[in-house]
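Participant: everything below, folded, please.
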Amino acid sequence: MRIQEIIVVEGKDDTTAIKRAVDADTIETNGSAVNQMTIEKVKRAQETRGVIIFTDPDFPGEKIRKTIAGKVPGCKHAFLPKEAAIAKGGRGVGVEHASPEAIRAALKDAQPMREEIVEEITQDDLITAGLIGGPGAKERRIHLGKLLKIGYTNGKQLHKRLMMFQISRQEFAEALVVVRQEEENNG
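Facilitator: Predicted structure coming up:
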């Protein structure tokens, strides 16, 4: 599988994992303090081939994602579920630990965040849905993030992520039905 866009990753091990999964070029940020030279490379890549930001599903990875997305608009975003990125033995989380299948699935689902944000889903909707506060909220957000392919977020960031990806009320409601059905089946 050939990827046209250039994939932004955190380091060399991520590049190795990407190349095991797909035929693609990468730009490595080499840590969460993304320097201006890296930003310039990403801007150039976005202008010529497009960019997919594919960082680790952890706090430093989100920081890198936000930094680049803030300075280089129009990038696509690929998200890896945390459980697909855990090292054998449970020490460490990152793209480098993911299987080629998980990497291909995340890249296939890459999508751009929208610049113009239209609120369709409110904070009250999230509370009513049991996604913020209360028992099981975190697990519901994890499952919802997987279904909608927007990655995991904490309660504060979920609303923003839903708006940035312009998740419709219908899409949100349909995903919520699946989350609740699986919760009932497992509960």
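Participant: CA only for contacts and neighbour counts going forward, please
Facilitator: OK.
Participant: hmm, who's touching the longest helix anywhere in the chain?
Facilitator: Looking across the chain with DSSP state H, the single longest helix is helix 169-186. With contact meaning Cα atoms under 8 Å, 6 or more residues apart in numbering, helix 169-186 is reached by Glu120, Ile121, Ala129, Arg140, His143, Leu144, Leu147, Leu148.
Participant: quick check: the first one touching Met163?
Facilitator: It refers to Glu120. Yes: counting by Cα atoms under 8 Å, Met163 is a contact partner of Glu120 at 7.4 Å.
Participant: of these two, who's got more company?
Facilitator: Met163 (20 against 15; other Cα atoms under 10 Å).
Participant: do you know how far that one is from Gln111?
Facilitator: Per Cα to Cα, to the nearest Å, Met163 is found 13 Å from Gln111.
Participant: still on that earlier bit, and the longest helix of the chain, how far out from the chain middle?
Facilitator: 20 Å (Cα atoms, centre = their mean, to the nearest Å).
Participant: check contacts around the residue positioned nearest the centre of the chain.
Facilitator: Residue closest to the mean C-alpha point of the chain, counted by Cα atoms, centre = their mean, is Phe79 at 2.8 Å. For Phe79, the contacting residues are Phe54, Thr55, Pro57, Ala106, Leu107, Ala110, Lys149, Ile150, Gly151, by Cα under 8 Å, 6+ apart.
Participant: one more to line up against the first:
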Amino acid sequence: MIKEIIVVEGKDDTTAIKRAVEAETIETGGSAINKDIIKRIKLAQQRRGVIVFTDPDHAGERIRKIISAQVPGCKHAFLTQEEATSKGDIGVENAAPETIRKALANLRTDYVAAQSDIAMEDLIAAGLIVHPQAAARRMEMGKRLGIGYCNGKQFYNRCRMFRITREEFAAAWQQLENKEG
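Facilitator: Alright, predicted model coming up:
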């Protein structure tokens, strides 16, 4: 049984989580997350801890941001869009049980007043922003770092939020370079 309570978007996500692991969930009811849900998530965080496990799409990212802003110290599980897509539909409910278990084994924690030694210049040098292939490179780096896909500014923020070290960043970048080379 997973100690923390997993925050998901809906009933189908809960079903997928329970097929993969023994856990309890809080459903946000989609992207219209309200004050009562935030109160439940805050209580869960205080009592048992929270894992945010939303869809790898715009709505899921919006929910993740809202929760992170209002409930500090949450853990985050990420899926890639490929892992969460079936017949053109993107969602946690589409992921295989082993993929869900893998995502839950590679959690990241956000931190209040997060610090990282990654600078915007590092993202430019790695071709993650201001580069013709920046989006594809961010997608690969996000997979390797376990922080998911996002735009350049959000990628920088996630590096800081999850305290990605210069060593982690360099190792992921080297793997990307070796794959491309």
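Participant: now, of the contacts of helix 169-186 of the first structure, which are buried?
Facilitator: Ile121, Arg140, His143, Leu144, Leu147, Leu148 (16 or more other Cα atoms under 10 Å).
Participant: in CSV, list these along with secondary structure.
Facilitator: Shown next, in CSV, are those (DSSP: H, G, I helix; E, B strand; the rest coil):
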residue, secondary structure
Ile121, coil
Arg140, helix
His143, helix
Leu144, helix
Leu147, helix
Leu148, helix
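Participant: taking those, tell me the two that lie furthest apart.
Facilitator: Distances among those were taken as Cα to Cα; the most separated pair is Ile121 and His143, at 17.5 Å.
Participant: residue ranges of the strands in the first structure, please?
Facilitator: Here the first structure has its strands, by DSSP state E, at 6-9, 26-28, 51-53, 76-77, 111-112.
Participant: and of those, who's closest to Gly61 of the first structure?
Facilitator: strand 6-9 (9.0 Å).
Participant: list the helices and strands the closest one packs on?
Facilitator: With contacts taken as 3 or more Cα pairs under 8 Å, 6 or more residues apart in numbering; DSSP states H and E, strand 6-9 of the first structure sits against strand 26-28, helix 36-48, strand 51-53.
Participant: ok, and which of these has the densest surroundings?
Facilitator: Burial of these is given as mean neighbour count (mean count of other Cα atoms under 10 Å); strand 51-53 ranks first at a mean of 27.
Participant: which strands and helices lie in contact with it?
Facilitator: Partner elements for strand 51-53 of the first structure (3+ Cα pairs under 8 Å, 6+ apart): strand 6-9, strand 76-77.
Participant: got a markdown table for those, with distance to Gly50 of the first structure too?
Facilitator: Shown next, in a markdown table, are those (distance: least, Cα to Cα, whole Å):
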| stretch | distance to Gly50 of the first structure |
| --- | --- |
| strand 6-9 | 6 |
| strand 76-77 | 8 |
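Participant: and among those strands, the most buried is which?
Facilitator: strand 6-9 (a mean of 25).
Participant: for it, give me the average deviation versus the second structure.
Facilitator: Compared with the second structure after fitting, strand 6-9 of the first structure deviates on average by 0.2 Å (mean Cα distance after the TM-score superposition for the first structure).
Participant: contacts for that strand, please.
Facilitator: Counting by Cα under 8 Å, 6+ apart, 15, 24-29, 42, 45-46, 49-55 sit against strand 6-9 of the first structure.
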